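> What follows is a predicted structure for the sequence shown.
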Amino acid sequence: MTTLVWLRDDLRLGDNPALTAAADDADGVIVLYVLDEESEYVRPLGGAAKWWLHHSLLSLREALGRRGIPLVLRRGAAEEQVPRVVRESGADRVLWNRRYGQARSHDAALKAALRESGITVRSSPGDLLFEPWTVATQSGGPYRVYSAFWRACTAGPPPAEPLPIPEGLLPSKRTVESEELSSWGLLPTDPDWAGGIAARWEPGEASAVRALEAFLETRVQRYARRDFPAEETGSELSPHLRWGEISPRQVWHRTLRAGGDTGMFLSELGWREFAKHTAFHFGPLESSNLNPRFDAFPWLTEADEGFDAWKAGKTGFGIVDAGMQELWRTGFMHNRVRMIAASLLTKNLGLHWRIGESWFWDTLVDADEASNPFNWQWVAGSGVDAAPYFRIFNPELQQKKFDPEGAYVERWAPYSVALPQIIDLKSTRGDALQAYRALPS
């Protein structure tokens, strides 16, 4: 008999509770990844995310291979593929790390079906510092305000210490057929638009650990200036966290050991937690307004010329155009600029936040099913703990404040200074506020 470990958004060996639990099986381990694009709970990956997944799986396969353990790849509905691999391998135990979004009900159903067939199934804590049911208001409900949520998180027991890479993992004695990763078509080919992404990023667990160490060594003490996009102050850990190449527990405890003034950085992990807790209680976030009042807001629901100019970085607003170019070329955009760009789309151009969220979903390497729509709703004003709708980011003032020398714009969109601005900020702001005031209370 053997143990099947089913990996999802946890593509690492270190601090992997499911893998650690499998290390006690003398009959060996099979590690499985299923590319599920068929189950109804699945949101199909965007192009940039597919590129990252391909290279992350290559890295994981190599790391497992050094320990003599193959990575089994299957494509199809997980409720069909997991039991199939169980039968083919003769596994009597299935382990995985929990998911907290739409997939959790699917996981529960699969767990029940496997147990009915006599298989032992166990799930372990997933990619959160604090599991959603451990943090609640005094009335027992979920938090809707970040500051109160994070105070409650940090007032309780600290996050669990991360687990080391498990020793003693043994390969199963039974060979299970794996699909070829290249057959999944995750990489762009005609044309190959990922050159800039490949130049900036190196997916994989080892790269994630190096990124964290580099940040703690050189930039964390300057993190207070994280809003200045021309300065290298960010951690750039978000895609590694999204794919589980490093866990939030590893980041949390390593950062605390590094010492210094790290509270602001750790609070950003808290914002990530807040997004995932919100999705757990209220999701899916990409399909509906968290504040139902905004169901009546007259957003434009079809892409138009304004959207075309926005996504191409040709709005005439330098910091927005620079951000959209950075996104297209590298699969990433500075966080402050994401907010400015989202505000322009939703509150000046009048387009529905779902249109912008969908574009980010397709082009970001760190596109996350909770954080991406959560942050769009925050800017649009329709989310929990939302910026008030009347808080509209003026891109000209934001550029003067956060890119005063124009270095960020010069790097990514120097052409923008010669472009006419596609809208009048004052009039569109007035139109947005008038529509907001007309909403039913």
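Sure thing, it's come through. Since the model is a prediction, treat every value here as computed from it, not as a measurement. Residues are numbered from 1 along each chain as shown.

> C-alpha from now on. contacts and neighbour counts both.
OK.

> which residues does residue 50 contact?
Counting by CA atoms under 8 Å, 6 or more residues apart in numbering, residue 50 makes contact with 186, 187.

> How far off centre is the helix or strand harbouring residue 34?
Here residue 34 sits within strand 29-35, counting by DSSP states H and E. In terms of CA atoms, centre = their mean, to the nearest Å, the centre of strand 29-35 is set 21 Å apart from its chain centre.

> got the contact list for it?
Strand 29-35 is touched from outside by 2-8, 22-23, 69-78, 81-82, 89, 169-172, with contacts defined as CA under 8 Å, 6+ apart.

> Produce a PyMOL select command limited to the buried residues of those.
What follows is the PyMOL syntax selecting those of the contacts of strand 29-35 that are buried according to 16 or more other CA atoms under 10 Å:
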select buried, resi 2+3+4+5+6+7+8+22+23+69+70+71+72+73+74+75+77+78+81+82+89+169+170+171+172
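
> Sitting in helices, which of the contacts of strand 29-35 do you find?
Secondary-structure check on the contacts of strand 29-35 using DSSP state H: residues within helices are 22, 78, 81, 82, 89.

> Check which element follows the strand holding residue 34 along the chain.
Where DSSP H and E defines the elements, the next helix or strand beyond strand 29-35 is helix 47-65.

> Could you check how far residue 357 is from residue 167?
Distance, residue 357 to residue 167, using CA to CA, to the nearest Å: 42 Å.

> nope, residue 91 is what I meant
As it turns out, when the distance is counted by CA to CA, residue 91 lies 21 Å from residue 167.

> and if you look at residue 224?
Using CA to CA, residue 224 is found at 39 Å from residue 167.

> Tell me which of the two has more neighbours.
Neighbours per residue (other CA atoms under 10 Å) separate residue 224 from residue 167, with residue 224 holding more: 16 against 11.

> Could you list which residues are in contact with the spatially closest residue to residue 316 that is not a sequence neighbour?
Setting aside the residues directly before and after it, residue 316 is nearest to residue 421 in space (CA to CA, 6 or more residues apart in numbering), at 4.1 Å. Listed by CA under 8 Å, 6+ apart, the contact set of residue 421 reads 315, 316, 317.

> out of these, who's nearest residue 302?
Closest to residue 302 out of the contacts of residue 421 is residue 315 (18.0 Å), distances taken as CA to CA.

> wait, doesn't that closest one sit right on residue 321?
Yes: here residue 315 lies in contact with residue 321, judged by CA atoms under 8 Å, at a distance of 6.3 Å.

> let's bring in a second model and compare:
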Amino acid sequence: MSSSSTALVWLRRDLRLADNPALQHALSVAETVIPVYIHAPHEEAPWEPGAASLWWLHHSLGALSNDLQRLGSRLIIRSGSTPECLESLLAETGATQLYWNRLYEPAVIKRDQQIKQQLRDQSIEVQSFNSALLFEPWEITNKAGQPCKVFTPFWKTCCAQGVHRLPLPTPETLPAVDPELTSIPLAALGLLPTLDWDTGLASSWQVGEQGAHEALESFIDGAMHAYKEDRNRPDLAGTSKLSPHLHFGEISPLQVHSACMRAVAEGRYPGEDRHLLHFLSEIGWREFSYHLLYHFPQTPESPLDTRFERFPWPKTDPEQLRAWQKGQTGIPIVDAAMRELWHTGWMHNRVRMVVASLLSKNLQIHWLEGARWFWDTLVDADLANNTQGWQWTAGCGADAAPYFRIFNPVLQGERFDPQGKYVRQWVPEIAGLPDNYLQKPWEAPAEVLAAAKINLGRTYPHPILDLGETRQSALQAFSAIKQPPVAS
């Protein structure tokens, strides 16, 4: 190692110090290591980060900056064209090495490949690492050597291959960064909303690496003990809520996997515990989504199942779309979910499927409209997961729900919110209804509505659709394109 060697570590969605391969490698080969964040959302078009993601990013960068300062370093923030910012930083610092952790979105892959080639042509050492996945997309294939399009064989192959590495530790100290090296203030990025809508987000999350690990340990010690059943209940705190932490790289899937294995080794869980194994399979679904995005980069805009390219989507009714977005459909479980999303930046996975089914099947509004709304309002908006989730529900993705599976929101609400706790929390205007009418207030007799102080159409909307009629209409439309599925 040269005593004067300097390396830049380009941080993106790996906003943590522990288990950060690019950072660790830089520390092993360079005397001076400079952590850099470059804000260039336009380079991710057409899927630039949405408003909720930008809110999270602001607080995550702030937490990382504080963590770096505690170890003797600091975060250098720049904004603009990434290639130009990197060129400038290399010139200002005399750095001859650049390291980053890989991302997998199509636009980002293209940009990163161009940067890598351009800088290598200038004799800059450039290297990228895997920090976001247990398995790289090119490491898992089916028996024919092709990308897997069905989850179960994909995850079986992953489990058979096994995870044979441990997370990297947090550095004990970091080299100081030249105080003359300029960094723009975090506030100058303008990530926070100009309208005061984020109060609920702030009260719902502890953003940053520490918050991610506290959430994981709390989940392992608590909700994971009943995860296989309770994960379907939006009225219970039965999930890990790690998704935004994973998206921004405040924690890695390797750290999550390692913590689960440590819980087994410490006797907190049997090795074949069904709740733990089911949770790990959900981490597997995240992996699967990333593998699909990598191998099928057209899917954020186009159906993986090409039969759906000829689906006769009707013209979108803007009033119906707006009612869905704002939680004013008159279908209680749907409205509860959409309001939870607006208030907290998150939505329980069970009701994500319910609201997506209502939009793409009952209302026959293109799934991309829903994907774009989620993209702007979810703090865990992740191109791989968002694309896979919407295409699964719409029936046009890998391992997708069959076209004839149309979630009945009334039955879903009665099954997974049996005491109505979730609906009453987010749709308080109908909280006075008895349980047997809470999920379907339009069936309640006039005297029941009066006793609950509900005036349908005024205090709470009439349903914007007939669930039975729209189901039949959807079945007819979807059956027009159905063919025997293609084996994969």
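Everything's here; your move. Remember, it's a predicted structure, so these values are computed and weren't measured experimentally.

> TM between them?
TM-score of the superposed chains, computed with TM-score structural alignment, normalised by the length of structure 1, equals 0.97; 440 aligned residues with a CA RMSD of 1.5 Å.

> So residue 315 and residue 321 of structure 1 - more neighbours on which side?
Set side by side, residue 315 of structure 1 and residue 321 give different neighbour counts by other CA under 10 Å, the larger being at residue 321 (27 against 23).

> Structure 2: which residue goes with the more buried one?
Taking TM-score structural alignment, the alignment pairs residue 321 of structure 1 with residue 335 from structure 2.

> what's the nearest residue to that match if we skip its chain neighbours?
The spatially closest residue to residue 335 of structure 2, leaving aside those adjacent along the chain, is residue 327, at 3.8 Å (CA to CA, 6+ apart).

> and the aligned residue in structure 2 for residue 137 of structure 1, what does it touch?
Structural correspondence for residue 137 of structure 1 with respect to structure 2 (TM-score structural alignment): residue 142. Shown in contact with residue 142 of structure 2 (CA under 8 Å, 6+ apart): 148, 153, 154.

> is it true that the first one touches residue 137?
What it means is residue 148 of structure 2. No: using CA under 8 Å, residue 148 of structure 2 is not in contact with residue 137; the gap is 9.9 Å.

> Settle it for me: which of those two has more neighbours?
When residue 148 of structure 2 and residue 137 are compared for neighbours, residue 148 comes out ahead with 24 against 20, by other CA under 10 Å.

> Which residues are in contact with the more buried one?
With contact taken as CA under 8 Å, 6+ apart, residue 148 of structure 2 is in contact with 140, 141, 142, 154, 292, 488.

> Span of stretch 292-301 of structure 1 from start to end?
17 Å.

> buried stuff in that stretch?
By neighbour count with 16+ other CA under 10 Å, stretch 292-301 of structure 1 contains the buried residues 294, 297, 299.

> before we move on, what about stretch 127-136 of structure 2?
Along stretch 127-136 of structure 2, the positions that meet the burial threshold by neighbour count (16+ other CA under 10 Å) are 127, 128, 131, 132, 133, 134, 135, 136.

> ditto for stretch 88-106 of structure 2
Applying a neighbour-count criterion of 16+ other CA under 10 Å, the buried positions in stretch 88-106 of structure 2 are 89-90, 93, 95-106.

> now what about it, what contacts it?
Stretch 88-106 of structure 2 is contacted by residues 5-14, 20-23, 25-26, 109, 123-132, 181, 290, 293-294, 297, 383-384 when judged by CA under 8 Å, 6+ apart.

> Can you show me the strands along the stretch 301-441 of structure 1?
Along the stretch 301-441 of structure 1, no stretch is classed among the strands by DSSP state E, counting those that start in this stretch.

> how about the helices in it?
In the stretch 301-441 of structure 1, the helices defined using DSSP state H, counting those that start in this stretch lie at 305-312, 318-330, 335-343, 353-363, 371-380, 395-402, 407-412, 425-437.

> wait, which of these is closest to residue 219 of structure 1?
Here helix 335-343 is closest among the helices of the stretch 301-441 of structure 1 (CA to CA), at 16.0 Å.

> which secondary structure elements does that closest one contact?
Based on contacts counted as 3 or more CA pairs under 8 Å, 6 or more residues apart in numbering; DSSP states H and E, the elements that helix 335-343 of structure 1 packs against are helix 318-330, helix 371-380, helix 395-402.

> related to what we said a few turns ago, out of the contacts of residue 421 of structure 1, who's nearest residue 248 of structure 1?
residue 317 (35.4 Å).

> Residue 425 of structure 1 versus the closest one, what's the distance?
For residue 317 of structure 1, the distance to residue 425 of structure 1 under the criterion CA to CA works out to 10 Å.

> still on that earlier bit, what's the closest of the helices and strands packed on helix 335-343 of structure 1 to residue 258 of structure 1?
Relative to residue 258 of structure 1, the nearest member of these by CA to CA is helix 371-380, separated by 26.6 Å.

> What strand or helix carries the residue nearest to residue 343 of structure 2 when sequence neighbours are not counted?
Setting aside the residues directly before and after it, residue 343 of structure 2 is nearest to residue 200 in space (CA to CA, 6+ apart), at 5.1 Å. Residue 200 of structure 2 is part of helix 199-204, with elements assigned from DSSP H and E.

> what's that helix in contact with?
Under the contact criterion CA under 8 Å, 6+ apart, helix 199-204 of structure 2 has outside partners 343, 344, 345.

> picking that back up, give the equivalent position in structure 2 for the residue nearest to residue 316 of structure 1.
Alignment of residue 421 of structure 1 against structure 2 is given by TM-score structural alignment, with residue 463 as its counterpart.

> Distance-wise, check that match relative to residue 426 of structure 2.
Distance, residue 463 of structure 2 to residue 426 of structure 2, using CA to CA: 17 Å.

> From one end of stretch 379-388 of structure 2 to the other, what's the distance?
End-to-end distance for stretch 379-388 of structure 2: 17 Å, by CA to CA.

> Where in structure 1 does it fall?
Mapped onto structure 1 using TM-score structural alignment, stretch 379-388 of structure 2 covers residues 365-374.

> The contacts of strand 29-35 of structure 1 in strands, which ones?
With strands defined by DSSP state E, the entries of the contacts of strand 29-35 of structure 1 inside them are 2, 3, 4, 5, 6, 7, 71, 72, 73, 74, 75.

> nearest to residue 59 of structure 1, of the residues you listed?
Using CA to CA, the shortest approach to residue 59 of structure 1 within these belongs to residue 71, at 10.6 Å.

> That closest one matches what in structure 2?
Residue correspondence to structure 2 (TM-score structural alignment): residue 71 of structure 1 is matched to residue 75.

> aligned partner of residue 337 of structure 1 in structure 2?
Under the alignment by TM-score structural alignment, residue 337 of structure 1 pairs with residue 351 in structure 2.

> so what's the spatially most central residue of structure 1 closest to, chain neighbours aside?
Residue closest to the mean C-alpha point of structure 1, counted by CA atoms, centre = their mean, is residue 368 at 2.7 Å. Taking CA to CA, 6+ apart as the measure, residue 368 of structure 1 lies nearest to residue 242, with 6.2 Å between them; neighbours along the chain are not counted.
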